[in-house]
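Q: sequence? don't have it. structure:
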């Protein structure tokens, strides 16, 4: 099993933790590049959509 497969499996088991990690990274980016916060939010949404699709599509994305 390669690293990608392990990450995909972990996402399937812990989607809430993956979302928290993405949110934490977005907040750090906003602190550094605050003038681009709208782009950071757009990217965050796209990353979460991608992660939910890669996790097997077992769960719906959390409400925003």
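A: Cool, the structure landed. All values derive from a computational prediction rather than experimental measurement. Numbering: from 1, shown residues only.
Q: CA atoms for contacts and neighbours, from now on please.
A: OK.
Q: distance of residue 18 from residue 42?
A: From residue 18 across to residue 42, the span is 17 Å (Cα to Cα, to the nearest Å).
Q: same thing with residue 52?
A: With the distance defined as Cα to Cα, residue 52 ends up 16 Å from residue 42.
Q: any idea how many residues pack against residue 23?
A: 16 (other Cα atoms under 10 Å).
Q: and the comparison structure, right after this:
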């Protein structure tokens, strides 16, 4: 099993925890920048969550 396959497997097994980490990271960036880049942070969070969803073989793709 290749390294990336192992990473995808771990991400899919812990998708809920990864989502929370993405949210916390975005909140931290918003706090440090005083919300100046909030729209950009939100877009990055959504993109990261979509990428995680694609690695989850149990979730149907939209």
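A: Arrived safely. Note that the coordinates shown come from a computational prediction; the quantities given were computed from them, not determined experimentally.
Q: tm score of chain vs chain?
A: After superposition, the two chains reach a TM-score (TM-score structural alignment, normalised by the length of the second structure) of 0.78; 60 aligned residues with a Cα RMSD of 1.9 Å.
Q: before we move on, back to that, pick out whichever of residue 52 and residue 42 of the first structure has more residues nearby.
A: Legend: neighbour count by other Cα under 10 Å for residue 52 of the first structure and residue 42, higher for residue 52 (22 against 10).
Q: packing partners of the helix or strand hosting the more buried one?
A: Using DSSP states H and E, the element containing residue 52 of the first structure is helix 37-54. For helix 37-54 of the first structure, the elements it packs on are helix 3-13, helix 15-32, judged by 3 or more Cα pairs under 8 Å, 6 or more residues apart in numbering; DSSP states H and E.
Q: save the ones you listed as CSV, and put in distance to residue 47 of the first structure too.
A: Shown next, in CSV, are those (distance: least, Cα to Cα, whole Å):
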stretch, distance to residue 47 of the first structure
helix 3-13, 13
helix 15-32, 8
